[in-house]
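Enquirer: okay, here's the prediction I keep looking at, along with the sequence it came from:
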Amino acid sequence: MQPRKQPPEQPAGGKPRPGFAPAPLRLPVPVYDNHTHFDFGDSSLGRRVGLKDALDAAEAVGVAGAVQVGCDLASSRYTVEAVEADPRVLGAVAIHPNDAPELAGATTADGVSLLDVALAEIDALAAHPRIRAIGETGLDYFRTGQEGVAGQKYSFRRHIEIAKKRSLALQIHDRDAHDDVVSVLREEGPPSCVVFHCFSGDGDLARICNENGWYMSFSGTLTFKNANNLREALAVADPALLLVETDAPFLTPHPHRGRPNASYMLPYTVQSMGQLLGRDLADMGQLLRSNTEAVYGSWAG
C-alpha cells in the first residue's frame, strides 16, 4: 500500500478514458485478487471508485472476486461496508505499520494509547463473518525511521494476536524489514495462515516461507524489468503457497506501469507467473484459485 494518489479504474469493455489502460484478455479460469483497495478515491475528482463498476470490470476478464484490505480505521470500516454490499468481496482489516507509531505516541484524555483504541476497533470489526484476514500489518523500514520501530513492532504483535484469536489469516506488509518480520512471527507464533502481501523478498525469503508454510502473494512488480529478486523467489517458491494480487491502485503491471492499477489488470500478472513457471494460463489460474480459497475460504460462504 502506498499513499492514496491514484485515480480509479475504467470499466472493462468500454472505450478507454485518457490515461487508462485497455482491459486484458479474459482468463480461462477465474481467479481472485487477494489484496486491493477499492476505497482509494480519485484525488483529482474527490470521489470513490464505484465498487460494483470495479468488480464488474474485473469479472469481465476472469477475476471472480477480491479481498478488500483496510489499512486504517476509515478503510477498515469501509471494508465491512464493502463485504456487505457485494458477494464478490471478502475483507481484511488492520492499522498500517506506517500509521502505528503516531497512534502509539498519542493518548486519549484518560491516558489510553490511541493505538490500543484503534486495535480494539479492528478486533471488533474482525468479528464480521466476511472479514477473513487481519491486514495489512507488519513492518516498514522504508517510510518509518528507527524512532518508529517500537510502535510498529507492538502493533504487529497485537495484530498477530487478533488473527490467532479470530482464527483469521494474517496479511503482512514487509518493506525493507524481512529479518525482523520473520523474527516477530517466530517469537509470537504465527496464525495458521500467513500471507506476505506484495512479496518483496528473494529466494532466501521464499525458502523461509516454504519451510514455514507461509503464502507468497505476487503483484505487478513481478513484471518489472529490474525485479530479478522476485523472479528468483517465484522459481523456488512452493507452488501450493502462491497467491496473486494487484495492490490496486498501485503497482500496475507491465506493459502499463505508471498508469492506475485495478483488479481488472490482474491477468497480466497471472500470465507472467505462468510464463515464468512454464504453466499454461488455465493451469496457473486453477492453482491460484485453489490456493486463495485455501487461505480465505469460499466467497459464497
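Expert: Yep, it's here.

Enquirer: going forward, measure contacts between C-alpha atoms and count neighbours the same way
Expert: OK.

Enquirer: look through the chain and tell me its longest helix.
Expert: Counting residues, the longest helix found in the chain (DSSP state H) is helix 149-166.

Enquirer: for the helix or strand where residue 56 lies, packing partners?
Expert: Applying DSSP states H and E as the criterion places residue 56 in helix 51-59. Applying 3 or more C-alpha pairs under 8 Å, 6 or more residues apart in numbering; DSSP states H and E, we find helix 51-59 packed against strand 63-69.

Enquirer: contacts for the strand it packs on?
Expert: Contacts to strand 63-69, defined as C-alpha atoms under 8 Å, 6 or more residues apart in numbering, come from residues 27, 30-38, 55, 58-59, 75-76, 79, 82, 88-93, 135-136, 263-264, 266-267, 299.

Enquirer: beyond the helix or strand encompassing residue 205, next helix or strand please.
Expert: Assigned by DSSP H and E, residue 205 falls within helix 203-212. Counting by DSSP H and E, the next helix or strand C-terminal to helix 203-212 is strand 215-218.

Enquirer: and the comparison structure, right after this:
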Amino acid sequence: MPSKNHAEAPPPPEPLRIAVADSHTHLDMQSGTVEEALAAAAAVGVNTLVQVGCDLKGSRWAAETAAAYADVHAAVALHPNEAPRVVLGDPDGWSRQGAREAGGEAALDEQLAQIDALAALEQVKAVGETGLDFFRTGDEGRAAQERSFRAHVEIAKRHGKALVIHDRDAHEDVLRVLKEEGAPERTVFHCYSGDAQMAEICAREGYYMSFAGNVTFKNAQNLRDAVAVAPVELLLVETDAPFLTPSPWRGRPNAPYLIPVTVRAMAEVRGMPEEALCEAIAANTARAFGYRAP
C-alpha cells in the first residue's frame, strides 16, 4: 500500500491503558501491510479500525479487508469530491488539473448502485465518507455533490447503517440536507471541523463528533472548544491517516498507532482522566458503528 508521505514515521506513543478504536482511517493510502498496521495499533491500545472508502475501488477494498480481519470494519461511499468528477469529469472534484470526460448523472447513479450493494454486506458498518466539500469543489460541482450526498443518506437509512459525514467549508448546507432528508439514527461527523456552537447543534441532534489529529494544531482552538462542550457520550477519535498527523509530528505520515496522541489532547481539554475518556470513546464507537466492542 503506497503512502502519499514518504517522511520518516513518528515513534510510537506510550500505550493507552484502555483500548479505543480509530473511527476513520485509510489503510489503502498508507505504507506497509494491513497486518503491520493492526499490530502497531494494538501495541499502543488501538484495537479496532474503521477502514473508509472514497470511491468504488477503495470501497471494495474496504469491504474485502473488513471481511478478512476481525478488527477492521468497513465504510463505503463516493467521497463528495468524487461525485462532480463522475458527473462532469470536473477538475474541481479531486484535482483542478486533468481531462474533462463527462459521465453524466447516469454514471453517478450506476456507481451509487454499486455502493448500495456493498452497503448491504455484514462487514460494512457505515456509509461514508459522504457529505459536502466546498473547499475544493466549485459552484459547478455542488449540485452533483448534494445529489450524491442525499443518495448516500437514503442508502444508510435503508440498510440500517451509520452515516459518516465529510464536511469541509459546508457546515450550514450539510446540516440543511440532513434535516431535509432525515438523518440516520447513527450519524458521525468525521474529522469534526466546526466550532463549539455547531457542536451544540450536533449534540441536540444526537450526531457523533469524531476528532482527528488536527485538534492538536496551534491554530485549531475552535476544535478544542468543540471538544470541551460536546457530550462525552458523542465523542469519537480518529486518525484520517495518512493525513492530519497530530503535533508534534505534523508533516510526517499518520497511522492508527498515533491515536493515543489525540486522545490525550482531548482528555486534557476536557480535564478528565485519560482512562475515563478511553472508556467512553470505546463504547461510543461500538454504538455508533453497530459492532460488539472487543
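Expert: Okay, I see it. Remember, predicted model here, so these are calculated numbers, not experimental data.

Enquirer: returning to what we had before: average offset between the helix holding residue 205 of the first structure and the second structure?
Expert: For helix 203-212 of the first structure, the mean deviation from the second structure after alignment is 0.7 Å (mean C-alpha distance after the TM-score superposition for the first structure).

Enquirer: in the second structure, what stretch matches that helix?
Expert: Taken onto the second structure by TM-score structural alignment, helix 203-212 of the first structure occupies residues 196-205 there.

Enquirer: map residue 228 of the second structure onto the first structure.
Expert: Matched to the first structure by TM-score structural alignment, residue 228 of the second structure sits across from residue 235.

Enquirer: does its match touch residue 277 like I think?
Expert: Yes - between residue 235 of the first structure and residue 277 there is a contact under C-alpha atoms under 8 Å: 6.8 Å.

Enquirer: ok, which stretches of the stretch 201-301 of the first structure are helices?
Expert: For the stretch 201-301 of the first structure, the helices defined by DSSP state H, counting those that start in this stretch cover 203-212, 228-236, 266-277, 281-296.

Enquirer: contacting residues around the third one?
Expert: Yep, that's helix 266-277 of the first structure we're talking about. 24-27, 33, 61-63, 218-220, 222-223, 231, 234-235, 244-246, 253-254, 280-281, 284-285.

Enquirer: where in the second structure does that helix align, residue-wise?
Expert: Helix 266-277 of the first structure maps onto residues 259-270 of the second structure, going by TM-score structural alignment.

Enquirer: what residues sit buried inside the matching stretch?
Expert: Across stretch 259-270 of the second structure, burial judged by 16 or more other C-alpha atoms under 10 Å covers 259-267, 269-270.

Enquirer: one more: stretch 66-74 of the second structure?
Expert: For stretch 66-74 of the second structure, by 16+ other C-alpha under 10 Å, it's 66-67, 71-74.

Enquirer: now do stretch 124-131 of the first structure
Expert: 125-126, 130-131.

Enquirer: farthest pair within these?
Expert: Using C-alpha to C-alpha, those span at most 10.1 Å, a distance reached by 125 and 130.

Enquirer: shared neighbours of these two, anything?
Expert: residue 80.

Enquirer: so what's the aligned partner of residue 44 of the second structure in the first structure closest to, chain neighbours aside?
Expert: Residue mapping for residue 44 of the second structure onto the first structure gives residue 61, with TM-score structural alignment as the criterion. In this structure, residue 61 of the first structure finds its nearest non-sequential neighbour in residue 26, 3.8 Å apart by C-alpha to C-alpha, 6 or more residues apart in numbering.

Enquirer: what do you get for residue 250 of the second structure?
Expert: residue 244 (7.1 Å).

Enquirer: who's in contact with that neighbour?
Expert: 212-214, 250, 254.

Enquirer: kindly report the same for residue 53 of the second structure.
Expert: Contacts of residue 53 of the second structure (C-alpha under 8 Å, 6+ apart): 26, 59-62, 74-79, 128-129.

Enquirer: need those residues in CSV (columns: secondary structure).
Expert: Formatted as CSV, the contacts of residue 53 of the second structure follow (DSSP: H, G, I helix; E, B strand; the rest coil):
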residue, secondary structure
26, coil
59, helix
60, helix
61, helix
62, helix
74, strand
75, strand
76, strand
77, coil
78, coil
79, coil
128, strand
129, strand
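
Enquirer: what is the nearest of the residues you listed to residue 102 of the second structure?
Expert: Nearest to residue 102 of the second structure, judged by C-alpha to C-alpha, of the contacts of residue 53 of the second structure is residue 78 at 16.7 Å.

Enquirer: counterpart of that closest one over in the first structure?
Expert: Alignment note: residue 78 of the second structure maps to residue 95 in the first structure; criterion TM-score structural alignment.

Enquirer: the match of residue 44 of the second structure touches residue 29, doesn't it?
Expert: No - when contacts are counted by C-alpha under 8 Å, residue 61 of the first structure is not listed as touching residue 29 (9.9 Å).

Enquirer: between these two, which one's more packed in?
Expert: residue 61 (24 against 18; other C-alpha atoms under 10 Å).

Enquirer: any idea how far residue 30 of the first structure is from that one?
Expert: Remark: distance between residue 61 of the first structure and residue 30 of the first structure (C-alpha to C-alpha, to the nearest Å) = 8 Å.

Enquirer: give me the range in the first structure that stretch 116-129 of the second structure lines up against.
Expert: Aligned using TM-score structural alignment, stretch 116-129 of the second structure spans residues 123-136 in the first structure.

Enquirer: so what touches that stretch?
Expert: Contacts of stretch 123-136 of the first structure (C-alpha under 8 Å, 6+ apart): 69-71, 76-77, 80, 83-84, 90-96, 159-160, 162-163, 166, 168-173, 197, 296-297.

Enquirer: circling back to that earlier point, let's see if you can find the most crowded of the contacts of residue 244 of the second structure.
Expert: Among the contacts of residue 244 of the second structure, residue 212 has the most neighbours (other C-alpha under 10 Å), with 30 neighbours.

Enquirer: from residue 73 of the second structure, how far out is that residue?
Expert: Computed as C-alpha to C-alpha, the residue 212 of the second structure to residue 73 of the second structure distance reads 18 Å.

Enquirer: quick check: closest non-adjacent residue to residue 79 of the second structure.
Expert: Nearest residue to residue 79 of the second structure, sequence neighbours excluded (C-alpha to C-alpha, 6+ apart): residue 54, at 4.7 Å.
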